[in-house]
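>>> coordinates only, no sequence provided:
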């Protein structure tokens, strides 16, 4: 989320809640070849649409009381501190959709297959003066990467290019990639892996979401805003542990099994990248992205119907003549439609 406009458009009473469609993506229907589900590995459990709904039999998790939180700084020259906060709870809708094929990366002697899962996301304020207003939109793709033989011809599967010895396996530290397109002029590529893949990635619950371990409050500047309750900081206590809503959601609706993975542009096994348009580079330069996911099922071998995530974006923002690194942190727990 990188919303930077601090003005509210219209009055709260004039904002109507969104009407969510069944799916934010409408892929063409094709029976042969069928949608590539098997090639997605554990990511195939994401296929479908996810929203904020009450978790299990509880009254929490829906649009009125989501297990979510957002911490976001906004640079402003009108404040002595050089910035204000725009922290809030939010709800969202996100659709994951497979395509009818793969995106092979040909290496000459073998290939790397990128099994593709597109996603489309919309996020709305859950509280405050702009409740129900769109605050963020995003699309992109998840890739599940595997290696295999390369065909000699452009369309046929055989014959294949000879390879001396066994084809190397895709590293389990880099077999997942997330490509993000944010309409503020930011593009992000981050890689990672699924914990325990391939032999023991189905873990027994509950999902072990710990206290947020990264930097939350920047250093070297006045940070009084983070501890003072205001319209821009309505939940100061959550600034101590942005993972608290996720922990509360797990406690309210504890799973029997989970799958965990993460991606990071600073993954030492496969460094990713962030690119920004010139205005963003100058005013709020995104330099790093990381995210963690816990996909949850409520019976052994059952369907995965709950998704918790957190993500951290680091931005270099010029504040009163110096560059300050601000963490922009978000988390939410969603239910599959």
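Okay, I see it. What you see is a predicted model, and the numbers here were worked out from it, not measured in a lab. Numbers count the residues shown, from 1 in each chain.

>>> use CA for all of it now, contacts and neighbours both
Fine.

>>> residue 308 sits in which helix or strand?
With secondary structure defined by DSSP states H and E, residue 308 is part of strand 304-319.

>>> what's the angle from whichever helix or strand comes after that strand to strand 304-319?
If you walk from strand 304-319 toward the C-terminus, the next helix or strand you reach (DSSP H and E) is strand 322-336. What separates the directions of strand 322-336 and strand 304-319 is an angle of 170 degrees, with axes from the mean of the first three to the mean of the last three CA atoms, to 10 degrees.

>>> name the residues of strand 322-336 that are buried.
324-336 (16 or more other CA atoms under 10 Å).

>>> closest to residue 95 out of the residues you listed?
Minimum separation from residue 95 among those (CA to CA) is found for residue 336, which lies at 9.6 Å.

>>> so how far is residue 324 from residue 224?
Between residue 224 and residue 324 the distance, using CA to CA, to the nearest Å, works out to 15 Å.

>>> also this one, for the comparison:
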């Protein structure tokens, strides 16, 4: 576990709220409040329990951003977008909320669950200290129970806020498997949605910028067109004996969403500037919590994730028409839990 004095979330908690829930307003309502406070099922963090602490490690980030294609006077620039590549160092801190969370029911009985605060900080390792922060996010992970109305299975929810002016609510399933994770291709190619399906834009204008991009020092060239390769490389030679898999989606779309995720699930809300200039409207992520066994039989915990955010910003085609294209923003990392 992380040392408490090094944990910026250590003093955030909701401990004692369950006591407030059970406190009667007056003596005449005493028996009613006592009955409401009774929980028929245990409330715990579930698979989130192993996340508590501070995780650090390297990663990679690729984002395709606008190039003021619609704002410049005269003909639109030849480069419709810019590519930013970052070799990253990341710190991901999780801390227990410290009490049960009660949601009041109407169509069904009340539910109770627990969760974690989180703080994610990502730096570019090739930029000067103090000028290298590229991502900051804070929020909650929640271990949600099943329900009858709506009829849902147990799930994990992630609520996050990003200083660019974005708030996300992503939700999904979880399960445990023996052995290491399986990685699919994380494709950064811009695409259209045609009849509800992803269709990549294969025009030379776009692909040339991706194919010819120069990776940061230490990042293999092939990682640009599939950042998940970096995750595969990180676990080569490791003996991963168990993996907890968590799927998280917000407004999932075909060709990006995790398996089985369909809208409506979660969502993203942005400030007006983001909506107009580079609208972030979909997020899909997979977290793998891995138990790695050393040759002496001891084990340690490792956290890997891949995340794709879809940005929508239109560009002018050669004929002057406006083309709506979706631009993947992909982040990956391999982190280890720091010992106290």
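Now that the structure is in, tell me what you want to look at. Predicted model only: the values in this text are computed from it and were never measured.

>>> after superposition, what's the TM-score here?
Comparing the chains after superposition, counting by TM-score structural alignment, normalised by the length of the first structure, produces a TM-score of 0.72; 275 aligned residues with a CA RMSD of 3.2 Å.

>>> run through who's touching the strand holding residue 308 of the first structure.
45, 75, 81-83, 243, 246, 258, 282-298, 323-336 (CA atoms under 8 Å, 6 or more residues apart in numbering).

>>> kindly report the same for stretch 328-337 of the first structure.
1, 48-55, 61, 66-73, 91, 216, 242-243, 245-246, 249, 305-315.

>>> who does the longest helix along the first structure touch, helix- and strand-wise?
Counting by DSSP state H, the longest helix found in the first structure is helix 244-252. Using 3 or more CA pairs under 8 Å, 6 or more residues apart in numbering; DSSP states H and E as the contact criterion, the elements in contact with helix 244-252 of the first structure are strand 322-336.

>>> with the second structure overlaid, how far apart is the strand it packs on on average?
Following superposition, strand 322-336 of the first structure is found to deviate from the second structure by 0.7 Å on average (mean CA distance after the TM-score superposition for the first structure).

>>> quick one: that strand to helix 244-252, angle?
Compare the direction of strand 322-336 of the first structure with that of helix 244-252 by the same axes, to 10 degrees and you get 20 degrees.

>>> what number of residues lie near the aligned residue in the first structure for residue 101 of the second structure?
Across the two structures, residue 101 of the second structure finds its equivalent in residue 103 of the first structure, going by TM-score structural alignment. Residues near residue 103 of the first structure, counting by other CA atoms under 10 Å, number 13.

>>> which of the three states applies to the nearest residue to residue 103 of the first structure once chain neighbours are set aside?
Nearest non-adjacent residue to residue 103 of the first structure, counting by CA to CA, 6 or more residues apart in numbering: residue 114, 5.0 Å away. Here residue 114 of the first structure is strand, with the state taken from DSSP: H, G, I helix; E, B strand; the rest coil.

>>> test my guess that residue 114 of the first structure contacts residue 143.
Yes - with contact defined as CA atoms under 8 Å, residue 114 of the first structure reaches residue 143; the gap is 5.5 Å.

>>> just checking, the match of residue 101 of the second structure touches residue 113?
Yes - with contacts defined as CA under 8 Å, residue 103 of the first structure counts as touching residue 113 at a distance of 5.9 Å.

>>> and stretch 175-191 of the second structure, how far apart are its ends?
30 Å.

>>> give me the residues contacting it.
Residues external to stretch 175-191 of the second structure that are found in contact with it (CA under 8 Å, 6+ apart): 62, 198-201, 206-207, 210, 224-228, 232, 239-246, 288, 290, 306, 308, 325-330.
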